[in-house]
Every structure is written in C-alpha cells, then in structure tokens.
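Sharing a model that was predicted from the sequence below.
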Amino acid sequence: MAVTDEAILKIKEMITSGELGPGDRLPPEKELSERLGLSRSSLREAVKALEVIRVLDVRRGDGTYVTSLEPRLLLEAMSFVLDMHDDDSILELFAVRRILEPAAVALACPQMDAPTIDDLRGQIQSVNGTTSVEGLVTHDLAFHGAIVAAAGNAYLAGLIESLSSGTVRARIWRGLTQEHSVERTLSEHTSIVDALERGDAELAQALTLVHISGVEQWLRDAASAS
C-alpha cells in the first residue's frame, strides 16, 4: 500500500472509531504524524487528497477540519478513493452499464404510459439545488430503475440493478466533487423523459448513452487526476 493511501486509511479509521466526527478539528500535523507513525510529507499528501474530495476542510492559519458531511458519506468517499488506486472494476461496471442500459431504455419506450411519465417527471421535480448528495444518488438510482423496469424484462432489470448498485460510491464521489452535478443530472434526465414521452426510442437510447458515457468519462479523468 502506498504511504499516502496508508495515511488516508488511518484517518478513515479515526472517523470510523468516532475519534473524529463531522466538524472536528484534526490534531496539529506534527502531533498527528507522530501518533499515526507517518512522515509529515505523506500525511500532507493525504490531507491534500482528502481536501480535494471535500472530506477535509483546510483553513489557512486555523487548522484542518473534518467537513460537516454525514459520517457514512465521508467514509464512502474515502473508501472509493482508496479502491480506485488498486482496482479498475468500477470503470468496467460503467462500461457494461453503457452497453446494456441504453438498449433497455429503447425497449421501455413503447411501454411508457402517461402515469409512468408523470412519475418520472415527479421524481425529477422532487430534486433541487438544496438536495443532499445522498438525495441526488437516491433519485438517480430510482429514476434509472423505473425506466429499466418498464422494459418488462425482469432478468435485464435485475442485471442492470446489480451493475448500478456497484456504482453508488462513484456517484457519491461525483456528487461531492463535481460542480453543478445536481443541475447536470436533472437536465439530462429531463431530456431522456422528453424523448420517452414523444415515443422516440432512438433518441432516448442516444441520450441515455451520452448520459452514462459522460459520467464514465468524468470518472476516468477524476481517477487519473487523483
């Protein structure tokens, strides 16, 4: 394990144990590095990485604080960053989802009735700029799941649900770190529903492909940058 990853893991353990919670200030760098048995440079790199994903808030001249996120979201984000260093399976999940889900949306299009369309629009309208990261991810899962279920193929729906559940941590990370993620997600979801309402299966399929591919490409870029 790289020393930076080890430092992230040890800070994560402090949160897991309850020693650090949302809003808490970290001990001074020298004290923390000695307590964790890490060099100050590796600790500094870990803090920098955790600041990027908004787990830590570095206040110049004041100290470093754990952000006010819920502990579960903090841990999800940290686990995801650690896993991304050693495992490309999350990217493979998105690649398979990119193949299957647009096809499922095309199958669902002829089955769309007014109540289903109204339900999808209601899901979109329930989300706004003040929605939490967890709320956005919950919406995203429910939205895509409802469309796939309408295709009427239980095996395909189950397969996509399994793929989708494996991408939850990536979605949380995106919600934490990407600006305007709520607005972008809702705009793309609205376009997909508009195409479904018109009965344009080809357009709905294309829009879904672009939607999923955009997340996948963002993830590749973010993982490379980290």
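That came through, no problem.

contacts and neighbour counts: CA atoms only from here.
OK.

mind checking how far the residue lying closest to Leu107 once chain neighbours are set aside is from Thr116?
Leaving out its chain neighbours, the residue that sits closest to Leu107 by Cα to Cα, 6 or more residues apart in numbering is Ala151, at 5.1 Å. Separation of Ala151 from Thr116 (Cα to Cα, to the nearest Å): 12 Å.

Which one's more surrounded, the two?
Neighbours of Ala151 and Thr116, each counted by other Cα atoms under 10 Å, are more numerous for Ala151; the result is 20 against 16.

does that one count as helix, strand or coil?
coil (DSSP: H, G, I helix; E, B strand; the rest coil).

let's bring in a second model and compare:
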Amino acid sequence: MGSNRRLFWGIVDKIEALIDSGIYSPGSRLPPERELAETFKVSRPTIREAIIALEVREKIEVKTGSGVYVLKPVNQLIGSNKQVNAFEVTQARALIEGEVAAIAATTITEDELARLHQTLVDMEKGEFIAEADKEFHQIIANATRNSAMILSAQNLWKLRSSTPEIIKDYDSVCSKDNSKTLAEHTAIYQALKSGDSTQARLAMHGHFNRLINALFDAVELRALEEIRQKNSETRGLYSIPNPVDI
C-alpha cells in the first residue's frame, strides 16, 4: 500500500492545486488520461485512481463519453450567503464529529480500523499529513453508515477551504503540532477499537477543543504583530530627528 498510495495522493494534490489555482477552471475539461499520465510521469491506472479521488472530493465530474470536467467550488453553506469563520467551522465539527465518533464506535469494522491505523502510521512518518488527517475523519464518518452524518462531515470539511480567511487560520495551526494531532487521533482510534462510544465522543471533543484554543492563540499572535507593525510605522512618522542629522 505504501509507495503506490503515496504516488496516488501526490497526483491528487497536484491536480487539485491546478484546479484551485484556476489553471483548470470551473467548467473546463481536464486533459485526456494519456496526456495527464505523460505530464505527471505516472501510469494511467494511477491517473484513474486520482480521478476517482477527485470525483469523491467533488472537484470534478466524470461524464461518460464526454470527459472529465472541473466543478465549481462549494464556497458557502447550502441556502446561505453568510460566510463562516474558522471558529464556527471547528465548533460545528466538534459537535457533529463527536456524535459521529460515538456512533462509529458501535459500527466500525475491522477493515476500517486497519485503514484508520494506517493513517496514524502515515502521520507518525510525517508523510502526507494533511491527506492522512482528512482520511482519518472520513473513515470514521463513513463507519456510521448514516448518509446524513457522512454528508454533514464532508460539507464541514469543505468549509475548511471555503474562504481565504479560513484557509489562513487553519494553515497557521494545522502545519504545527503534528505530535499532538497524532496523540489525539490515537486516543480516538483506541476508543473506537474498544467500542467505547462515550470515550470516542470525549476524545473527539478533546481533539477539536485543542484546535480551537490553537486558533485563538494564532489569531492573537497575528493581531499583536499587526499592532507592532502599525506602532512601528507611526513611531517613524512622529519621531523627532536628531539635531546632528538636521
């Protein structure tokens, strides 16, 4: 699973980056499978796997006999024009995914537990951490066998990249403290493995509670830096020149 999986996710990330940057714009058709394989220097089966993953992420739509088309990004909640912030997304995820974990503790299969454990291994190696993080939460949501819960978890994950502000806030904390995230994911995994719904819920809440606090710390540091910058500019404006320099 190792090298093939890493190669597969690498191609997913590259194509997704091209979509997000607008090089492959919404409504446009992706290059043919053969051309993509040549561009990324991988096999066509690897491209097919990447296309399937991108379709699951709702980045593209495969139209039989026509091609693969880029979908418009989902930037907002259904039926709402109001933008949300990182704190609201995280609180909502804590509440919903806490219950998702509680349900999954009674329904998760041995195969799903094995795949969940693999994400822990990937995170411990420090390889494809973001992908392992997302897969971890998706496996748990899918384990509920509840389509509404799965869709809710997926939509909340999409909101993580719905605005530049949320992306900036999450990037400021998710690229750090991998050891803490790994420890929290391990606690959730152990609770699921033991079939303990209460502990699974508590472990998931603990995971998001730490993330919310980290977001607050990051926002405070950024605000302090902005104040320092403004004070520095103002100080230069009103400082009295040294008589020697006049």
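Thanks, I have it. Nothing here was measured: the structure is a model prediction, and the numbers come from that model.

What's the TM-score once they're superposed?
The TM-score (TM-score structural alignment, normalised by the length of structure 1) is 0.55; 135 aligned residues with a Cα RMSD of 1.9 Å.

how many neighbours does the counterpart of Glu131 of structure 2 in structure 1 have?
Aligning on TM-score structural alignment places Glu131 of structure 2 opposite Thr138 in structure 1. Thr138 of structure 1: 14 surrounding residues under other Cα under 10 Å.

Quick check: buried residues in the host helix or strand of Thr138 of structure 1?
Element membership of Thr138 of structure 1, judged by DSSP states H and E, is helix 133-149. Of all the residues in helix 133-149 of structure 1, those buried under the rule 16 or more other Cα atoms under 10 Å are 133-134, 136-137, 139-141, 143-145, 147-149.

Look up how far Ser197 of structure 2 lies from the spatially most central residue of structure 2.
By Cα atoms, centre = their mean, structure 2 has its centre lying nearest to Lys134, at 5.4 Å. Separation of Lys134 of structure 2 from Ser197 of structure 2 (Cα to Cα): 21 Å.

now swap in Ile167 of structure 2 and tell me
Ile167 of structure 2 is 31 Å from Ser197 of structure 2, by Cα to Cα.

Those two - which one has more neighbours?
Looking at Ile167 of structure 2 and Ser197 with other Cα under 10 Å, you find the greater number of neighbours at Ser197, namely 20 against 15.

Could you find the closest non-adjacent residue to that one?
Ala102 (4.1 Å).

which stretches of structure 1 form strands?
Ranges of strands in structure 1, per DSSP state E, are 56-59, 63-66.

What's the match for Glu202 of structure 1 in structure 2?
Match for Glu202 of structure 1 (TM-score structural alignment): Thr198.

wait, what's in contact with its match?
Contact analysis of Thr198 of structure 2 by Cα atoms under 8 Å, 6 or more residues apart in numbering lists Ala102.

now the top helix by length along structure 2: how far from the chain's centre is it?
In structure 2, taking DSSP state H as the definition, the longest helix is helix 197-238. The chain centre lies 19 Å from the centre of helix 197-238 of structure 2; the measure is Cα atoms, centre = their mean, to the nearest Å.
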